[in-house]
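> model the structure of this input:
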Amino acid sequence: MLLRNKKKGLLAGKRALSSQKKQKVLKPLRARQLIRRFHVLLKNKTQLAKRLEKIWNCKLESDPAKLIKEHSPGLFKIFEQARLHTIETLLVNKSTPSAIINTDSLQPDRICEELGKIEGEIEKRGGLELYQAASVQGQSSQRGGDSSKKLVEWLKELGYNKKDAVALEIGCLNSRNLISTCGLFSKVVKIDLHSQEPDILEQDFMERPLPKSADEQFDLISCSLVVNFVPDPCLRGQMMHRITQFLKPYSQKPYLFFVLPLPCVINSRYFDNDRLSELMRALGFECIRHHESHKLAYYLYQWERRVSDELKFPKKELHKGAKRNNFCIVIS
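This next block holds a predicted model:
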C-alpha cells in the first residue's frame, strides 16, 4: 500500500528486516473498517499538509511533525498536545468525522492541532503496521485476494514466453504470490512502502532511482491496488506518468498490470472506465484485457507509444450523485 511512516517522498529506501515480521490477524469486518478509516486519515493529513506548505512556502513531504518542530516550537507544542490528548481519550470504535471542513481557511495553529489529532489517532489505532497487516489479510489467498492470478491467467492466454523477462511489483504484500511463482519471469523485483517480508524491498516507488539503461527497466510492471491509496489525484497522475519510465522501450511492447477497487470506475463523480481509457491512451497504453469482479477492476495494458512530458489530464465532473465517491487521477 501507498503508506509510509516518517519516510521521504510520496509513496523510501531501506531494505526490509532480515527476519519476517509476525502479522496480526483481524476479523474481516474489523480489517475493512481499519482500511477505510486509515484511508480517510491519510487523505486529511495530505490536505492539511498542502495548506501548511502553501502558507509557509515549503515542502513537508511525509513527516509534517519534523518541519513543524523546526519551523515553530510553539506550533509543535500544539501539535504534540493534540496528539497526546487524542491517544489518551480516543475510543477507537467511536465514529469520528470523515473530513476536515473548509481546509483552505485554516490557519497554522489549527492545522497543527488537526495534524496532531490525526497522528494521535493513527497511533491509537495501532499504527501503520496494523493497517498494513489488515491490507495483507485483505489480499490473502484464503480470500481469493491474489490479484496476480488474473495477470498470470492472461499472460498464459497470450502465450507469453519472453526469455529472461523481468517484472516489477509495486506494493507487493506477499513474496510468494503467483507473479513470483508462476515461472514466467526470470526475476521479480518486489517493493512496498512498509515491507512485511525479507524478500520485499522496503522502498517508495516515487523515490526509486530512474533507470539509466534498458537493463534497469522492466518487461512488466504490476500496480495492483496501489494508486487508489495515494491520497492526492495529482500525485496519482505523477505515479502513472513515472511508471512509463521504468518500462522497457515501447518497441518491445512491455506490459502494465493495473488493478483498482471497482467503485473507482463505477461510482465516482470524476472517473469511470471511459475516462481511464482516455488517460491510458494519452500515456501510450492500449488495453488488451479487462475484467471486473464483484469488488475489483483488472486491466492489462501494453505500452505502444511514447508519452509527452507536457501531457495534461485535468479533473472533470462526469457523473452527479450525492453517494458517489471523489476518486480521480489528474496530470497537471
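> from here on, just use CA atoms for contacts and neighbour counts.
Fine.
> give the buried residues for the one helix or strand I288 maps to.
Using DSSP states H and E, the element containing I288 is strand 285-292. Buried residues in strand 285-292, defined by neighbour count with 16 or more other CA atoms under 10 Å: 285-287.
> show me what that strand is packed against.
strand 296-303 (3 or more CA pairs under 8 Å, 6 or more residues apart in numbering; DSSP states H and E).
> dump the residue contacts of F38.
For F38, the contacting residues are 122, 131, by CA atoms under 8 Å, 6 or more residues apart in numbering.
> quick one on the thing from earlier: from the buried residues of strand 285-292, which is closest to E80?
Checking the buried residues of strand 285-292 against E80 with CA to CA, the nearest one is F285 at 46.5 Å.
> for the closest one, which non-adjacent residue is spatially closest?
Among residues not flanking F285 along the chain, W303 sits closest, at 4.4 Å (CA to CA, 6 or more residues apart in numbering).
> pretty sure the one you found contacts I243?
No - at 10.5 Å, W303 does not count as touching I243 under the criterion of CA atoms under 8 Å.
> the two: which has the busier surroundings?
W303 (25 against 17; other CA atoms under 10 Å).
> ok, that one to L67 distance?
Separation of W303 from L67 (CA to CA, to the nearest Å): 40 Å.
> likewise for L276?
Taking CA to CA as the measure, L276 falls 36 Å from L67.
> I have a second one here; can you model it like the first so I can compare?
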Amino acid sequence: MNKSSLIIIIFFTLVSFSCSKDNNDEPIFIDDVSLLTNYIYKTYNVSNSPNTVIDSTNFMISDNKIISSSGLNLETLSEKTSNYSYLNGKIDKIQSFSNGTLTRIQSFGYNTNEELTEYLIENINTNDASSSFERHTFTHTTDTIFSSWTRSNDGITFDEQVSDFKIVLVENNNRTYLETYSYLNDDTQYEISTYEGSFNILNESKYLILNNGNEVLSFENNYTTSNAVNYYNRILSNTYSRKNLMLLYHLQPSAINNINAKSISGYRLDTYESTWGNSFAEFEISTVPNNDNINVFTNFKTIISGNLFSRFSQEFIFN
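So this is what the prediction gives:
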C-alpha cells in the first residue's frame, strides 16, 4: 500500500459513549473557567491558497456532552447531521443522517456493572434501504478486556470474523496494551503505550509478531504535551467515560496524520512525531488561545518535503 493512501485524513466521525461520575475516571481540568457550548471540526483543501474548507462539522455541547452535530461539505454541498440520546446518564444511541436520510445507527449495551459490553453499528444503504452490521463485544475480566469484531448482513447472524483484541487498562483507565489478531491478514500485532502523569500520552510503540515468533517494531509515535486543558478529550471523556474511550480508541482511522492521541490526552498536544515510513512526514500543531489562555483554535498540519500535504482544525466555542 502506498504512503499517500495510508496517510490521507479520514474524516473522524465523533462517536460518543457514556459519562462516568467517578472522579478517578476523569482528568482534573485546572483551566475550566468557561462553559463549552460547541466544538467545530474542519478539513481543508490545501491545494488552494489560501486553504479553503472542505468539511465543517459543528458538535453541540451541553454539560460537556455532545447532544447533536451538523455538518456541510462545501464542495459537494452534502449535509450531515447526528442526534445523540442517553439512557440513565450513558450514551445509548447515535443516529446519523445524510441530506435528511438516515444512514447510520450506533447503539451501546452495558452489563449490570455499567460496563460497556457491546457497540453495534448499522450502516444503511439509501439506495435500497438494506443494512449491513458491525458488532464489537467486550468481555471484562480482572486484568484484561477481550473484544471481538464481527460483521453481519441481517443483524442476527454475525458469522464474518474481522479481528480479536486483548486490551489492558491500568490506573486512570489508561490503555497500556492492545493486542490485535486479524482474520484477514492472519497476523498478530500489539501496541504498548506509555503516559506521563495521570493522563498524558508520551509514546505508542507498535509491534508485529512474525510467523517464527520474533517480534519486530513496526513504528512508534511520540508526543509532548503542555499544561493546558485538552478540551477535545474533555468532551469525549464526559460523553464516553474515559474507560470506554480507551476501549474504542483502536477503532479510530489508522491514518497517521489523523493524530488519534489528541482524543485521549488530558492535556493539549504540543508536538507529534511518527517513525512510520522512515519519518517522511513532519507534523505541526499550533494553538491560538483566548484572553483566559484557554485553547480555542488548533491547527494540525502534515508536511512532506516542505510542502503542506493535509490540514484539519479544532475550534472550541465558549459562551
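> quick one: TM-score?
For this chain pair, the superposition-based TM-score is 0.24 by TM-score structural alignment, normalised by the length of structure 2; 137 aligned residues with a CA RMSD of 7.1 Å.
> how about the longest strand along structure 2: buried residues?
Secondary structure assigned by DSSP state E gives strand 215-229 as the longest strand of structure 2. Using 16+ other CA under 10 Å as the test for burial, strand 215-229 of structure 2 gives 218-225, 228-229.
> ok, S5 of structure 2 - how many residues close by?
So S5 of structure 2, with other CA under 10 Å, has 9 neighbours.
> could you look up the SS state of it?
helix (DSSP: H, G, I helix; E, B strand; the rest coil).
> can you tell me the helix or strand for Y84 of structure 2?
Going by DSSP H and E, Y84 of structure 2 is in strand 79-87.
> what's the answer for V259 of structure 1, then?
Using DSSP H and E, V259 of structure 1 maps to strand 255-261.
> which strands and helices sit next to that strand?
strand 220-224, strand 296-303.
> tell me the angle the last one makes with strand 285-292.
Between strand 296-303 of structure 1 and strand 285-292, the angle comes out at 160 degrees (axes from the mean of the first three to the mean of the last three CA atoms, to 10 degrees).
> just want the angle from strand 296-303 of structure 1 to strand 255-261.
Computed by the same axes, to 10 degrees, the angle separating strand 296-303 of structure 1 from strand 255-261 equals 160 degrees.
> angle of strand 296-303 of structure 1 against strand 220-224?
Relative orientation of strand 296-303 of structure 1 versus strand 220-224 (the same axes, to 10 degrees): 160 degrees.
> what's strand 296-303 of structure 1 packed up against?
strand 255-261, strand 285-292.
> could these go into a markdown table alongside distance to K124 of structure 1?
Output for these, formatted as a markdown table (distance: least, CA to CA, whole Å):
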| stretch | distance to K124 of structure 1 |
| --- | --- |
| strand 255-261 | 27 |
| strand 285-292 | 36 |
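> tell me which of these sits nearest to E153 of structure 1.
With distances scored as CA to CA, the stretch of these nearest to E153 of structure 1 is strand 285-292 (10.7 Å).
> which other helices and strands contact the strand or helix carrying L245 of structure 2?
Assigned by DSSP H and E, L245 of structure 2 belongs to helix 242-247. When contacts are defined as 3+ CA pairs under 8 Å, 6+ apart, helix 242-247 of structure 2 sits against helix 231-240.
> what sits against the spatially closest residue to T86 of structure 1 that is not a sequence neighbour?
Nearest non-adjacent residue to T86 of structure 1, counting by CA to CA, 6+ apart: G120, 5.2 Å away. Contacts were defined as CA under 8 Å, 6+ apart; by that measure G120 of structure 1 touches 82-87.
> if I've got this straight, G120 of structure 1 is in a strand?
No - using three-state DSSP, the secondary structure at G120 of structure 1 is helix, not a strand.
> mind checking how far it is from I87 of structure 1?
Note on G120 of structure 1: its distance to I87 of structure 1, by CA to CA, is 5 Å.
> next, count neighbours for F309 of structure 2.
20.
> and if you look at L67 of structure 1?
For L67 of structure 1, the count of nearby residues is 16 (other CA under 10 Å).
> which other residues reach the helix or strand that contains it?
Under the criterion of DSSP H and E, L67 of structure 1 resides in helix 64-71. Counting contacts by CA under 8 Å, 6+ apart, the residues outside helix 64-71 of structure 1 that touch it are 49, 60, 75-76, 79, 112, 115.
> same list (the contacts of G120 of structure 1) but as CSV, adding neighbour count, distance to L130 of structure 1 and secondary structure.
Formatted as CSV, those follow (neighbours: other CA atoms under 10 Å; distance: CA to CA, whole Å; DSSP: H, G, I helix; E, B strand; the rest coil):
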residue, neighbour count, distance to L130 of structure 1, secondary structure
A82, 21, 22, helix
R83, 24, 18, helix
L84, 17, 19, helix
H85, 14, 21, helix
T86, 20, 18, helix
I87, 20, 16, helix
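> which helices and strands does the host helix or strand of E122 of structure 2 pack with?
Following DSSP H and E, one finds E122 of structure 2 within strand 116-124. The helices and strands touching strand 116-124 of structure 2, judged by 3+ CA pairs under 8 Å, 6+ apart, are strand 101-110, strand 131-140.
> make a markdown table from those and add distance to G71 of structure 2 to it.
Listed next are these as a markdown table, based on distance: least, CA to CA, whole Å:
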| stretch | distance to G71 of structure 2 |
| --- | --- |
| strand 101-110 | 14 |
| strand 131-140 | 23 |
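> select, out of these, the one closest to L36 of structure 2.
Among these, strand 101-110 sits nearest to L36 of structure 2 (CA to CA), with 24.8 Å.
> contacts for the closest one next, please.
Contacts to strand 101-110 of structure 2, defined as CA under 8 Å, 6+ apart, come from residues 17, 91-97, 116-126.
> of those residues, grab the buried ones for PyMOL.
To isolate the buried subset of the contacts of strand 101-110 of structure 2 in PyMOL, counting by 16+ other CA under 10 Å, use the following:
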select buried, resi 17+91+92+93+94+95+96+97+116+117+118+119+120+121+122+123+124
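> good, we can wrap up now.
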